[in-house]
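> mind looking at a prediction? Sequence and model below.
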Amino acid sequence: MLSQVLQKTSEILSTLPKAETDHFLASRTLPYPVQKQLEKFLEKGEAILAKAAGYSIVGKRALALITDRDLYSNTSILKSLSFTGIRGGLTAVVLELFEDIRFFTEKIHTPCIDYDPRKPLTSYVNKALEYSEASELPFILRIPLYSPAHAETETEHVERVSPRPYFNKHWLRPYRWNIIASRTLPKCIEDHKRNIKVLEELCEELELNQLEEKDPKKVAIVSASCSREAPEDETTLILAFMNPLPKKTIEELTAKAEKITIVDSGRLYLKEKIRLDKATVKKVEKKYEKTCGGCPFPYLLYAIAKALDEINEVGVVCTDTNCHVITLST
């Protein structure tokens, strides 16, 4: 069977249209037939987040791994959950490929944490789940593609909490999961305000946000994903909480500072929200390309999958998380 697959794979690779492969080499995007064939190996982000929302509603912890485009297609789910609340922790780990998602999370009233690539990703996931449970709100963990995750060790793991799942349509408030009722009933409005207040207190904590004290007259405010670009000789506030921002902490640090530096990426969210005229802004540019031109791996995966189809064999194609897989998921 293996020899048949290899022979078929070779034949299929040799028949790929030259025009499309040339286009791929020039534009660094995958040929259409390759994209369509590989799509079946990837579950849509909308389905992933919908399932995670269902788990969190019945009291289970849930983690969804999606891209920024998947996030935009799930606006209604996240916006609804911000009013109905959730019973279990829900964190959407969003790989940011194209657009700065922080402005968007603010519009849909969803808390957003920026990932610090110097730290273990599991610690951020665990804290985001805890914060989500404390505030009864879904959380978004932003991971720009140019900030690769810190390598895990054997002692690091995502904490599993497994309460018995059950659905109660009137849990702690009447018509809990009715979206319209959750935005109009006095009890629902009161609960929503309480959740926001809890969130505002959490964002001031110096656990994910990190303060490195040096020269108090020189202050740098750095988004967590840009932590590697932080100035070495200045008092540095590494901000993980993006929405909401820890305004009290920022005001206290900048009140007496003579020099203020803002280090950020994307659409310079921190510059827009902090609005300090005397601040110097340093933008960290993205250092990646969507797909490396000439990469043979997508073609190979496409050809193997098609070969398995043609010889009527049920096969499973396993891949590692290369950049083309990330690209295809969008």
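Great, that's in hand.
> every contact and neighbour count from this point should use C-alpha atoms.
Fine.
> the stretch 51-200 of the chain: strands as residue ranges?
For the stretch 51-200 of the chain, the strands defined by DSSP state E, counting those that start in this stretch occupy 62-67, 90-96, 112-114, 139-144.
> buried ones in the lengthiest helix in the chain, by neighbour count?
If each helix of the chain is counted by residues according to DSSP state H, the longest one is helix 186-202. Residues of helix 186-202 classed as buried: 188-189, 191-192, 195-196, 199-200, 202 (neighbour count, 16 or more other CA atoms under 10 Å).
> mind listing what's buried along the helix or strand containing residue 261?
Residue 261 belongs to strand 259-265 when assigned by DSSP states H and E. Neighbour-count burial for strand 259-265, with 16+ other CA under 10 Å as criterion, is recorded at 260-265.
> again, but for stretch 39-46
Buried residues in stretch 39-46 (16+ other CA under 10 Å): 41, 45-46.
> same question, stretch 208-224
Within stretch 208-224, the residues that count as buried by 16+ other CA under 10 Å are 208-209, 211, 216, 218-224.
> and what of stretch 240-255?
240-246, 249-250, 253-254.
> narrow the residues you listed to those in helices?
249-250, 253-254.
> for those, work out which two are farthest apart.
249 and 254 (8.7 Å; CA to CA).
> off-centre distance for the longest helix of the chain?
24 Å (CA atoms, centre = their mean, to the nearest Å).
> tell me the helix or strand right after that helix.
Downstream of helix 186-202, the first helix or strand assigned by DSSP H and E is strand 210-212.
> output the ones in helices among the buried residues of stretch 240-255 in TSV; the columns should cover distance to residue 325.
Converted to TSV, those look like this (distance: CA to CA, whole Å):
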residue	distance to residue 325
249	40
250	39
253	42
254	43
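> residue 236 is in contact with residue 216, correct?
No - the pair residue 216 / residue 236 is not scored as a contact, 9.3 Å apart, by CA atoms under 8 Å.
> okay, and the common contacts of the two?
Counting by CA atoms under 8 Å, 6 or more residues apart in numbering, residue 216 and residue 236 have no shared contacts at all.
> present the buried residues of stretch 208-224 as TSV; the columns should include secondary structure.
As requested, these are exported to TSV (DSSP: H, G, I helix; E, B strand; the rest coil):
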residue	secondary structure
208	coil
209	coil
211	strand
216	coil
218	strand
219	strand
220	strand
221	strand
222	strand
223	strand
224	helix
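> the structure to be compared is supplied as follows:
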Amino acid sequence: MGKSEIITEDSPGKRALLMGNEAIARGAIEAGLKLAAAYPGTPSSEILETLAEAAPKLGFYVEWSANEKVAFEVAAGAAISGVRSMTSMKNAGLNWVMDMFMTLVYSGVRGGFLIVVADDPDAHYSSNEQDTRFAAFYGEIPCLEPADAQEAKDMARYAFELSEKLELPVFLRSVTRISHASGDVELGKIERLERKPVFDRHWKMPWRWNVYGPPGAVKKHEWLHSKMPMIKEIIEQLPWNRLEISEGQKFGVIASGIGASYAIDAIKLLGLEGKVAFLKIGTPSPLPEKLVSKLLKGVETVLVVEEGEPLVELLVKALAKDANPNVRILGKLTGEMPQVGEINIDVVAKAISRITGREISVDPQIEKIREEIKSLVVPRSSTLCAGCPHLGTYWALKRALAAFGGKVPIVNGDIGCYEQGGYGIAGKEYKPSFSTESVRYKIEAPYETLDTNYIMGGGVGLMQGEYHAGYSDGSIVAVAGDSTFFHACLPAVVNAVYNKSKGLFIVMDNSWTAMTGHQPNPVTGITATGNETKVLCIEDVAKALGVEFVKVVDPFDLKATQSAIEEGLKSDKFAIVITRRICTLQAIRLKQYTGKKMSLDKDICTGCKLCVSLGCPAITFNVEENKAGIDPIVCVGCGICAQVCPVNAIKAGE
């Protein structure tokens, strides 16, 4: 049985191995979900992907929205009309919705509204480690935090019921090790709610859905505050908040979310079961204050274990003032737990070991094996795929900047596969510079191209600031992808035209939201559920926004791409160059690719390594022979390397 069949199967009590994100999706399905909207973002993407597979079978609506803000508003609109809806996003995606989020809570919702955010401790897939639980605290709504896949499913299901009881959105915070780990999940019954969407602008409150309408925003804020006593009462009774304490125990652990799973295993590892007071928390905001106070009054020392920032620790410290001012509270703020990066069982066990004096039993054989395999592990970063169109774009940009970039050009990056253009993986050592003047660094490989990189849509805005600041040491460039163009770049393009900015904006159009798993977007031509839809052409939109210099090229044609980029660099206006070629992985999957494997003639090769600096994973180099090579298994036959080779040693094979 396939995963989509399991997700849609109405078999209460059946057990299934589900990824955390799949479990969240299943919980929403069990709750009678009517609408789901999201924008792809690792580690959250599989939630909506799972729902998209189930939607045609179960009859609810799913969409990939243009960005998280739109997705949030689509889901909120459904909730206002009385049906159950949800939106899901990664940590950075929440930043896009904060304006609507912080206003929506003033009027609440009618149908259950679940907001799922997948945080990314250790920044595996992200530009930061932000802890989004603070948003729930800030917005004065409940935050649920699962410890495993089963809780992820159960919490997602319950969140809709809680949301409707409170008439407020409910927040579910996952982390990478929940979202992308799989666990044994017991399925529940699928509710089939046949609700008619309704609208009443004065439902239970004058001008309910208009924060500016009477009685006004302040009174509506007062209404939000009035919900907190009910929230706290409900929180105390939830099964995911659980206290185990016995008389005479002097040390206790308070652990939230996945931190609770780590803490339970760490306590077992140290042989301290039954000897340590333990409070498992599934609602970091608000805390179950009665349970926390009971623990604080019964022990002398407490270790707080949580993934992310010290939210629970701060709230526990505040509560301790009244519950037990003499209790010692340890955690991230005191150095017992690391303040950055991920935690795990070993981290928690070491912290408990230091506090209790209980030694960790380590198998010397395991340590020996760890030392032996260290020499076998080769550190490496991710790379662009063999035949990736972005390799052609970056190579052409490198050549164009060498000719027309000025003394020190600036290349502003963005978020997508092409962000690897700033990963700096060229086998060099980079040292800090303290120069007071502009400094040029030679671009040898595509991975050395980007100079700045922060958020989606940020590059084209930074470019304009650099221009209006009067930067004159070189050309100013920004890059972004097709999905990012529609997600976050449109206002900045309008701004560039309106405020007469100058610079080159390169849009790498590969027809898919590739980095997060090849989800469709406005240029793909299909929706989340695979239905055909209108293709939005980036060049048409750019021209409609007033951009006068717009060119479209094929990045597999290096000369044409370089020529278009050079024209853009020399233009006295804001210029957009679109490099269009479908993602090679998708082309192969869809059987649209016709490239021939490349072959290299070693008799002609001079060992100049120019092809190696292209950064294609299919190109190898034999140091002893001083000859390049092509891995026939990896090569897809895009032909870019043949255009790079100065001696024509690379040719298309059979």
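Arrived safely, thanks for sending. Just so we're clear, the structure is a prediction, and the values are computed from it rather than from any experiment.
> need the TM-score from the superposition.
The TM-score (TM-score structural alignment, normalised by the length of the first structure) is 0.70; 270 aligned residues with a CA RMSD of 3.4 Å.
> returning to what we had before: and residue 311 of the first structure, which of the strands of the stretch 51-200 of the first structure is closest to it?
strand 62-67 (33.3 Å).
> mean shift of the closest one relative to the second structure?
Once fitted to the second structure, strand 62-67 of the first structure is off its aligned match by 1.3 Å on average (mean CA distance after the TM-score superposition for the first structure).
> what range in the second structure matches that strand?
Mapped onto the second structure using TM-score structural alignment, strand 62-67 of the first structure spans residues 85-90.
> so for that stretch, what gets flagged as buried?
For stretch 85-90 of the second structure, burial by neighbour count (16+ other CA under 10 Å) applies to 85-90.
> and the residue mapped onto residue 262 of the first structure from the second structure, how far from residue 62 of the second structure?
The alignment partner of residue 262 of the first structure in the second structure, by TM-score structural alignment, is residue 304. From residue 304 of the second structure across to residue 62 of the second structure, the span is 39 Å (CA to CA, to the nearest Å).
> if we can go back for a sec, what packs against the helix or strand just after the strand holding residue 261 of the first structure?
Downstream of strand 259-265 of the first structure, the next assigned helix or strand under DSSP H and E is helix 269-274. The contact analysis (3 or more CA pairs under 8 Å, 6 or more residues apart in numbering; DSSP states H and E) places helix 269-274 of the first structure against strand 259-265.
> name the helices or strands packed onto the strand it packs on?
Counting contacts by 3+ CA pairs under 8 Å, 6+ apart, strand 259-265 of the first structure is packed against strand 218-223, helix 269-274, strand 279-284.
> now render those as CSV, adding distance to residue 91 of the first structure.
Below are these laid out as CSV (distance: least, CA to CA, whole Å):
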stretch, distance to residue 91 of the first structure
strand 218-223, 19
helix 269-274, 21
strand 279-284, 26
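> so which of these is nearest residue 15 of the first structure?
Using CA to CA, the nearest of these to residue 15 of the first structure is strand 279-284, at 42.5 Å.
> how about residues contacting that closest one?
With CA under 8 Å, 6+ apart as the criterion, strand 279-284 of the first structure contacts 226, 229, 259-266, 268, 271.
> corresponding residue for residue 253 of the second structure in the first structure?
Using TM-score structural alignment, residue 253 of the second structure lines up with residue 220 in the first structure.
> what's stretch 245-253 of the first structure aligned against in the second structure?
Residues 287-295 of the second structure are matched to stretch 245-253 of the first structure when aligned by TM-score structural alignment.
> which bit of the first structure covers the helix or strand harbouring residue 25 of the second structure?
Per DSSP H and E: residue 25 of the second structure is located in helix 20-30. Across the first structure, nothing matches helix 20-30 of the second structure (TM-score structural alignment).
> now for whichever helix or strand comes after that helix, which elements pack on it?
Under the assignment DSSP H and E, the closest C-terminal helix or strand after helix 20-30 of the second structure is strand 35-38. Counting contacts by 3+ CA pairs under 8 Å, 6+ apart, strand 35-38 of the second structure packs against helix 45-58, strand 61-64, helix 68-80, strand 85-90.
> highest average neighbour count across these?
strand 85-90 (a mean of 29; mean count of other CA atoms under 10 Å).
> which position in the second structure aligns with residue 327 of the first structure?
For residue 327 of the first structure, no residue is aligned by TM-score structural alignment.
> measure residue 327 of the first structure to residue 112 of the first structure for me?
Using CA to CA, one gets 23 Å for the distance from residue 327 of the first structure to residue 112 of the first structure.
> what do you get for residue 3 of the first structure?
For residue 3 of the first structure relative to residue 112 of the first structure (CA to CA), the value is 50 Å.
> okay, those two: which has more neighbours?
The residue with more neighbours, out of residue 3 of the first structure and residue 112, is residue 112; 27 against 8, by other CA atoms under 10 Å.
> for residue 49 of the first structure, see how far away that one is.
Note on residue 112 of the first structure: its distance to residue 49 of the first structure, by CA to CA, is 16 Å.
> now residue 111 of the first structure
16 Å.
> distance to residue 151 of the first structure added to the buried residues of helix 186-202 of the first structure, as TSV?
As requested, the buried residues of helix 186-202 of the first structure are exported to TSV (distance: CA to CA, whole Å):
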residue	distance to residue 151 of the first structure
188	42
189	42
191	39
192	37
195	33
196	33
199	29
200	31
202	27
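> check contacts around the counterpart of residue 116 of the first structure in the second structure.
Using TM-score structural alignment, the partner of residue 116 of the first structure in the second structure is residue 147. The contact partners of residue 147 of the second structure, taken as CA under 8 Å, 6+ apart, are 178, 256-261, 282.
> still on that earlier bit, now the strand holding residue 261 of the first structure against strand 139-144, angle please.
For strand 259-265 of the first structure against strand 139-144, the angle by axes from the mean of the first three to the mean of the last three CA atoms, to 10 degrees is 90 degrees.
> residue in the second structure paired with residue 93 of the first structure?
Using TM-score structural alignment to pair residues, one finds that residue 93 of the first structure aligns to residue 116 in the second structure.
> again, but for residue 192 of the first structure
Using TM-score structural alignment, residue 192 of the first structure pairs with residue 224 in the second structure.
> and if you look at residue 134 of the first structure?
Using TM-score structural alignment, residue 134 of the first structure pairs with residue 165 in the second structure.
> ok, now residue 172 of the first structure?
So residue 172 of the first structure corresponds to residue 204, using TM-score structural alignment.
> how much space between the closest residue in space to the match of residue 192 of the first structure that isn't next to it in sequence and residue 245 of the second structure?
In space, and not counting its chain neighbours, residue 224 of the second structure is closest to residue 106: 5.9 Å by CA to CA, 6 or more residues apart in numbering. Look at residue 106 of the second structure and residue 245 of the second structure: by CA to CA, they are 39 Å apart.
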